[in-house]
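Q: Here's a sequence, model it:
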Amino acid sequence: MKSTAGKKQARRQFWLAVHLYLGLSLGLVISLVGLTGSLLVFYIDLDEWLNPQLIISEPGPQRQSYENIFQALRRAEPARQRGWRLEIPDDPRRAITARYYQPQETEHHGFAPLMLSVDPYTGSVLANRFWGEFAMTWLYDLHYKLLLDETGKILMAIVGGLLLMSLVSGIYLWWPPLHKLKSALSLKRHASRERLNYDLHKLAGVYSFIVLLLLALTGIALEIPQYVNPLFGYFSPLQASPAPKSAITQNNPARISLDQAVAVGQARFPQARLCWIETPHDTNGSYRINLRQAGEPSLRFPKTNVWVDQYSGQVLAISNPDELGGSDTVINWLHPLHTGEAFGLTGQLLVLFSGLVCPILFITGLIRWLQKRRGRRTTKRQSLSAKNQPLSPQMLNR
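A: Down below sits the predicted model:
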């Protein structure tokens, strides 16, 4: 029977092999995912930097009404008769971004809306673009689904699971005895290049472990919600998404304006900030007024919603995250945790730097493997050389 030390060594060799082959086979993909994720942390800012025409250089004294903005969209795209979704910026220098979902031109993609950027002060259209056809959205699709639509999401969920295994195996291999913890958490001074590379690999993994673990878990959940969300539902019931319908009557034959619908929604949550306005998709559709209450983790995609009848202005449904169960609350936290915005600028910077760690781990791990392989070859050559060396007369006479 194997001794305890022998079993421990065999177990360590197994996880060393797992860690090595996961790193060599997936390192490039994980590096790509990490780098694109880092860029996407500040997706809107980078998009504006790449497209300076989106920045309002001289904000006017007063914004156009939301109804005027909507009519400007209709004039710019008269063939788009279904609803639009308008993102209302808090920054006075930022344009209103309107999305038109499932346009005919990109209907073969799972998600590729038409996106119009509108000057909130003049109503003029600053940009007219399809999702995926400009840099930052192309990077998003590369990060989220490897540009492969639904198949890419499944692949990325698998990559996320293998990343989890790589992270856990790395921590297992690193875990030091308590009396060596201090040295295991620091760079060795005046070390050789080989030791410096090893320490960089080790410390990059250790110090980014918690964030990378969180990113991998939330990434898997966001890739395949159709499988993950029902699992949460076992712990507490999930709230069904409301689908209220407006009822046209002789007394209310005309649609109310976007501004009236917004006023109705904000009256229910007067302290909340307006984030999105979704207009009705058809004659039975309703307005969806999306607001952010203080304390919600997501800045851009909060979960406070008020559905308003497009004719009467009556409230048809409300979704208040303060009243949701535990499972829905966890699901609502997944995206802001993954982007870091749940913890403001600090969280975003943590995600950014953790994404940059991925290529560092791959490069230092690859160098470490090449160093060890080169060392084994040198040892093997020396051993063969010693075997082939002719025996001296002294050795023959023994």
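Q: contacts, neighbours, all on C-alpha from now
A: OK.
Q: buried residues in the helix or strand hosting residue 69?
A: Using DSSP states H and E, residue 69 sits in helix 66-76. Across helix 66-76, burial judged by 16 or more other Cα atoms under 10 Å covers 66, 68, 69, 70, 72, 73.
Q: With distance to residue 294 as new columns, can the residues you listed be given to me in TSV?
A: Below are those laid out as TSV (distance: Cα to Cα, whole Å):
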residue	distance to residue 294
66	23
68	29
69	27
70	28
72	32
73	31
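Q: want to put them side by side, so please do this one too:
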Amino acid sequence: MISGMATSGSAATVAGSSGRIRWMLRFLHRTLGHTLGIVFVVIGLTGSMLAYWQAIDEALNPGVLLVAASPPEDRQYRPIDQIMSSAKAAMKPGGEARILIMPRHENAAALVLYEIQRSGGVIDLHEIGIDPYTATTVGQRAIQEDGRTLSMPFIQILMSLHSALLLNEGGEILVAVIATFMIISIIAGIYLWWPRNGNWRQAITIKRGASPARRIFDVHRVTGAWTSIVLIAMLFTGTYVIIRQVMPSLLSFVAGSEKPLDSYRSAASLGATISPGDAVKRAEEALPGGKLYSLSLPQNREGVYIVGRQSVEEPNRAATYRNVVVDQFSGAVLTIQDRDKFSAGETFNEWVYPLHCGEAFGNFGRGVVMLLGIVPALLYFTALARWLNKRRATSK
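A: This is a model prediction of the structure:
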């Protein structure tokens, strides 16, 4: 008898403890959703559009980003020095070229980003489109003027909204913190959803013939269950990308503390610099294979050329991890970044952004990310509708 009472008491204690945990997690899940959920919606919807950001940008700005189709026999790029000379001639007074990005497809323009120093330390950013087949200027646009975020083109505004909520100071860190809290909320949601009675069929399906209120709850519950792991992965990779950009020292344990490419310095010299074309040739000799993707230009007498040579095997199509640093005076190769020789941590670093935006899996991956970006809105508004329904029912 005493043994039976003890067993019953133990069961009650376990049930009570489980009930308290569920109450706490339900409160946490609901509170985080109500307070931060709308930000999650904004991040998700902007991320959905940014899955195809390059195609959207080209559609909105064809006069800068696209060139007329050329016959196959004429599809030979003009020399890099000619392309850079055309860009320099088209720059506004005070402009200094910073980087050349080669065309991403045969009808795309080569892009030269340049800066103009304004008073008070403000830097204006402009972009020039150059026809790579003729080395003539296609057009140009302002990327940012007077430090104003809303002066940027539509896609750049979307990027700022997605990664920093349009905030110039601390916006990225705020987004990373919110993303971390949303991961916690999703984990709490998984615990609350997990079928304690083992009825998995009910847990992953929407009940037929149910009331509207029940269907809303089921849509929220089932959508969250099917997408939770991928949502956590998206939030984690996005947070990782932000921290890597804003506070790289915090993540040095993952890929080591490799010296940044732009921290190398050219040897002091009073002589003339080598041309951009010469730097590209030195890089090709040092790191064969792939194709020219980018060329960062020296910003002062100590600066260096950084030549990016992208390979088809790279998961990241918006950057490259095959780079050669070249002394602007002697043409000496100062260092080579070669993804084929990466450690496991460096390879992880390389894959994080392509996984976040979906481009690691081509158009299929981008399509998944585009659809996934809608999910936070669906979760938020079904949760809001359920909360309002319960409030109305309670007030009656």
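Q: all strands for the stretch 151-300 of structure 1, in order.
A: Ranges of strands in the stretch 151-300 of structure 1, per DSSP state E, counting those that start in this stretch, are 273-278, 286-292.
Q: what's the longest one in contact with?
A: Here strand 286-292 of structure 1 makes contact (Cα atoms under 8 Å, 6 or more residues apart in numbering) with 244-246, 261-262, 265-266, 269, 272-280, 299, 302-310.
Q: equivalent range in structure 2 for that strand?
A: The aligned range for strand 286-292 of structure 1 in structure 2 is 304-310, by TM-score structural alignment.
Q: Stretch 328-335 of structure 1 vs structure 2, average offset?
A: By mean Cα distance after the TM-score superposition for structure 1, the fitted stretch 328-335 of structure 1 averages 2.5 Å away from its aligned residues in structure 2.
Q: what's the mean deviation for the helix holding residue 69 of structure 1 versus structure 2?
A: Looks like 1.2 Å for helix 66-76 of structure 1 (mean Cα distance after the TM-score superposition for structure 1).
Q: quick one: which of the buried residues of helix 66-76 of structure 1 is nearest to residue 344 of structure 1?
A: Closest approach between the buried residues of helix 66-76 of structure 1 and residue 344 of structure 1, by Cα to Cα: residue 66, at 28.4 Å.
Q: Tell me who's in contact with whatever residue of structure 2 lines up with that closest one.
A: If you follow residue 66 of structure 1 across to structure 2 using TM-score structural alignment, you land on residue 80. By Cα under 8 Å, 6+ apart, the contact set of residue 80 of structure 2 is 276, 277.
Q: Can you name every helix or strand that the longest helix anywhere in structure 1 contacts?
A: Looking across structure 1 with DSSP state H, the single longest helix is helix 344-388. Contact partners of helix 344-388 of structure 1 among helices and strands, from 3 or more Cα pairs under 8 Å, 6 or more residues apart in numbering; DSSP states H and E: helix 4-40, helix 193-223, helix 326-339.
Q: To residue 152 of structure 1, which of the ones you listed lies closest?
A: Closest to residue 152 of structure 1 of those, according to Cα to Cα: helix 193-223, at 9.0 Å.
Q: By how much does that closest one deviate from structure 2 on average?
A: Compared with structure 2 after fitting, helix 193-223 of structure 1 deviates on average by 1.5 Å (mean Cα distance after the TM-score superposition for structure 1).
Q: Tell me the residues of structure 2 aligned with that helix.
A: Under TM-score structural alignment, the counterpart of helix 193-223 of structure 1 in structure 2 spans residues 212-242.
Q: and that stretch, how far out from the chain's middle?
A: Distance of stretch 212-242 of structure 2 from its chain centroid, counting by Cα atoms, centre = their mean, to the nearest Å, is 19 Å.
Q: Give me the buried positions along it.
A: So, applying 16+ other Cα under 10 Å, buried residues of stretch 212-242 of structure 2: 215-225, 228, 231-232, 234-242.
Q: same deal with stretch 157-177 of structure 2?
A: Neighbour-count burial for stretch 157-177 of structure 2, counted by 16+ other Cα under 10 Å, picks out 157-166, 171-173, 175-176.
Q: and if you look at stretch 220-233 of structure 1?
A: Buried, per 16+ other Cα under 10 Å, within stretch 220-233 of structure 1: 220, 221, 222, 223, 229, 232.
Q: tally of neighbours for the counterpart of residue 13 of structure 2 in structure 1?
A: With TM-score structural alignment as the criterion, residue 13 of structure 2 lines up with residue 3 in structure 1. Residue 3 of structure 1 has 8 neighbouring residues, counting by other Cα atoms under 10 Å.
Q: burial of the aligned partner of residue 119 of structure 1 in structure 2, as a residue count?
A: Aligned by TM-score structural alignment, residue 119 of structure 1 pairs with residue 131 of structure 2. Neighbour count of residue 131 of structure 2, defined by other Cα under 10 Å: 25.
Q: tell me the contacts of the residue lying closest to residue 131 of structure 2 once chain neighbours are set aside?
A: Residue nearest to residue 131 of structure 2 in three dimensions, not counting chain neighbours: residue 109, with 5.3 Å by Cα to Cα, 6 or more residues apart in numbering. The contact partners of residue 109 of structure 2, taken as Cα under 8 Å, 6+ apart, are 64, 65, 66, 67, 102, 103, 129, 130, 131, 132, 138.
Q: pretty sure the first one contacts residue 141?
A: Yes - contact between residue 64 of structure 2 and residue 141 holds when scored by Cα atoms under 8 Å: they sit 7.2 Å apart.
Q: the more surrounded of the two?
A: Set side by side, residue 64 of structure 2 and residue 141 show more neighbours around residue 64, with 23 against 17, by other Cα under 10 Å.
Q: Please report how far the more buried one lies from residue 35 of structure 2.
A: Computed as Cα to Cα, to the nearest Å, the residue 64 of structure 2 to residue 35 of structure 2 distance reads 41 Å.
Q: Same question for residue 382 of structure 2.
A: Applying Cα to Cα to residue 382 of structure 2 and residue 35 of structure 2 gives a distance of 15 Å.
Q: what's the answer for residue 224 of structure 2, then?
A: Taking Cα to Cα, one finds residue 224 of structure 2 at 18 Å from residue 35 of structure 2.
Q: Then residue 130 of structure 2?
A: Taken as Cα to Cα, the span from residue 130 of structure 2 to residue 35 of structure 2 is 47 Å.
Q: Now distance to residue 191 of structure 1 too, for the buried residues of stretch 220-233 of structure 1, in a markdown table please.
A: Output for the buried residues of stretch 220-233 of structure 1, formatted as a markdown table (distance: Cα to Cα, whole Å):
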| residue | distance to residue 191 of structure 1 |
| --- | --- |
| 220 | 39 |
| 221 | 42 |
| 222 | 42 |
| 223 | 42 |
| 229 | 49 |
| 232 | 48 |
